[in-house]
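1. need a structure here:
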Amino acid sequence: MPVRYLIVDDEEPGRINLRLALADYPDWQLVAECDGNAAARAALARHDVDVIFLDVQMPGETGLVLARELACLCEPPLIVFVTAFSAHAVDAFEVHALDYLLKPLDDTRLAHAVERAAAMLRQRQREAYGAALRDYAVAGAAPYPERIGVRSVGRIEQVVVDEILWMEAAGNYVELHLPARTVLHRITLNRLEALLDPARFLRVHRGAIVRRDQIASLATGGEGSHRLALRCGGVVPVSGSYLAALKAAMAF
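-> A predicted model of the protein is given here:
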């Protein structure tokens, strides 16, 4: 069955470029091209749509307005944002398991987005995606997310931020350490840190962030190294550049 998709962009060159790029995927079928949210709503009323490529910055209503409307649906179409937004805004898309493309389009990044969307559709993840999208809509009015949509291959899992005891970098992934298991999330530690409440989480190393209420004791090793013991039993290295902030946190 073909993947039915919709392009929403107020600029015609943007629509044309995306349509031509997606022509390389024979299983993907264009339903309509829309120059704004009003046309997109009309197209969605007439057609079944699996994936929407949605421009963020449009005059009048932004693409985020339509995304939040779609969040009310039980099984909304998958949304791939097309954006020239800042890195922080892109972080917000990632942490809620939404996909995005930066302008100008990159063929490799588009291929990844197409593959990810197709995998989610094959595994019937529309309902889980709907939950992630609702989290994103709620987070628009809150400074920090309460849940994270963790992506694996074609799947989404909701992780409550308050259940994360500590986290460590693993290349372009982050290992989220929960009370009974560890979850691998495809995001960098720097990007995730930007969205965490600093009153609840503290970076102690370039590769580690801990929940403040997990801080137990600090030990000094050979050659001036430091290691932080956590209440959950974990042990995390501490680098010198974060030592003062850690000691200040332990003083309270």
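2. From now on I want contacts and neighbour counts done on CA atoms only, so please keep to that.
-> OK.
3. Now do the buried residues in the longest helix seen in the chain.
-> Once the chain is assigned using DSSP state H, the helix that runs over the most residues is helix 107-122. By neighbour count with 16 or more other C-alpha atoms under 10 Å, helix 107-122 contains the buried residues Leu110, Ala113, Val114, Arg116, Ala117, Ala118, Met120, Leu121.
4. With distance to Tyr242 added, can I get those in a markdown table?
-> Listed next are the buried residues of helix 107-122 as a markdown table, based on distance: C-alpha to C-alpha, whole Å:
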| residue | distance to Tyr242 |
| --- | --- |
| Leu110 | 37 |
| Ala113 | 36 |
| Val114 | 40 |
| Arg116 | 36 |
| Ala117 | 39 |
| Ala118 | 42 |
| Met120 | 39 |
| Leu121 | 43 |
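5. One more, please, to line up against the first structure:
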Amino acid sequence: MIFEAIIVDDEAPARVELINQLARTGRVTVVDEAVCLQEGVAKMQSKRIDVAFIDHNIAGAGTQLLPQALREMDYTPALIYMTAYTDVMDEPFGVRPLAYLTKPVDNSKLDDVVALLDRVYARKVEVDY
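-> I've put the predicted structure just below:
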């Protein structure tokens, strides 16, 4: 399966780097990008995607925006949070992610996340947020 993804990150260089790394896997196609959580949520509501890579410290993120949007959507994307801080693995948006990636993203860790996505989607497990 080729996973369709959105990247939600306010730093353009970080988005470009992750797009290139995901392309390298041959398993994930980035179909959209957003520079803030509000924009990312709106795009997830209008387009069905498999996985959202969301910057943990995205500017202007409301803690209730993501959980409310996920409850209202007719599908549930996998959420991967990205952070530059190795000691920060909390739930900034009130929703537990499937996985965390530390920036800069290590290719082997990204491969592990893609393998995890394979397992989740192979079992057709619905992630309950």
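6. for the most centrally placed residue in structure 2, what are its contacts?
-> Geometric centre of structure 2, nearest residue: Phe53, 2.0 Å, by C-alpha atoms, centre = their mean. The neighbourhood of Phe53 of structure 2, defined by C-alpha atoms under 8 Å, 6 or more residues apart in numbering, consists of Ala5, Ile6, Ile7, Val8, Leu79, Ile80, Tyr81, Met82.
7. So which of the residues you listed belong to strands?
-> Under the assignment DSSP state E, the contacts of Phe53 of structure 2 contribute Ala5, Ile6, Ile7, Val8, Leu79, Ile80, Tyr81, Met82 to strands.
8. can you tell me which two in those residues are farthest apart?
-> Ala5 and Met82 (14.0 Å; C-alpha to C-alpha).
9. and the nearest residue to Leu101 of structure 2 once chain neighbours are set aside, what is it in contact with?
-> Leaving out its chain neighbours, the residue that sits closest to Leu101 of structure 2 by C-alpha to C-alpha, 6 or more residues apart in numbering is Met82, at 4.7 Å. Taking C-alpha under 8 Å, 6+ apart, we find Met82 of structure 2 in contact with Phe53, Ile54, Asp55, His56, Tyr100, Leu101, Thr102, Lys103.
10. any idea how far Ala115 of structure 2 is from Pro97 of structure 2?
-> Going from Ala115 of structure 2 to Pro97 of structure 2 by C-alpha to C-alpha, to the nearest Å gives 15 Å.
11. Then Ala5 of structure 2?
-> 15 Å.
12. out of those two, which sits in the more crowded spot?
-> Ala5 (24 against 20; other C-alpha atoms under 10 Å).
13. Could you give the number of residues near Pro67 of structure 2?
-> 15.
14. Thought Tyr129 was touching it, still the case?
-> Yes - between Pro67 of structure 2 and Tyr129 there is a contact under C-alpha atoms under 8 Å: 6.8 Å.
15. What about Leu105 of structure 1, how many residues nearby?
-> Neighbours of Leu105 of structure 1 (other C-alpha under 10 Å): 15.
16. ok, it - contacts?
-> With C-alpha under 8 Å, 6+ apart, Leu105 of structure 1 has these contacts: Leu18.
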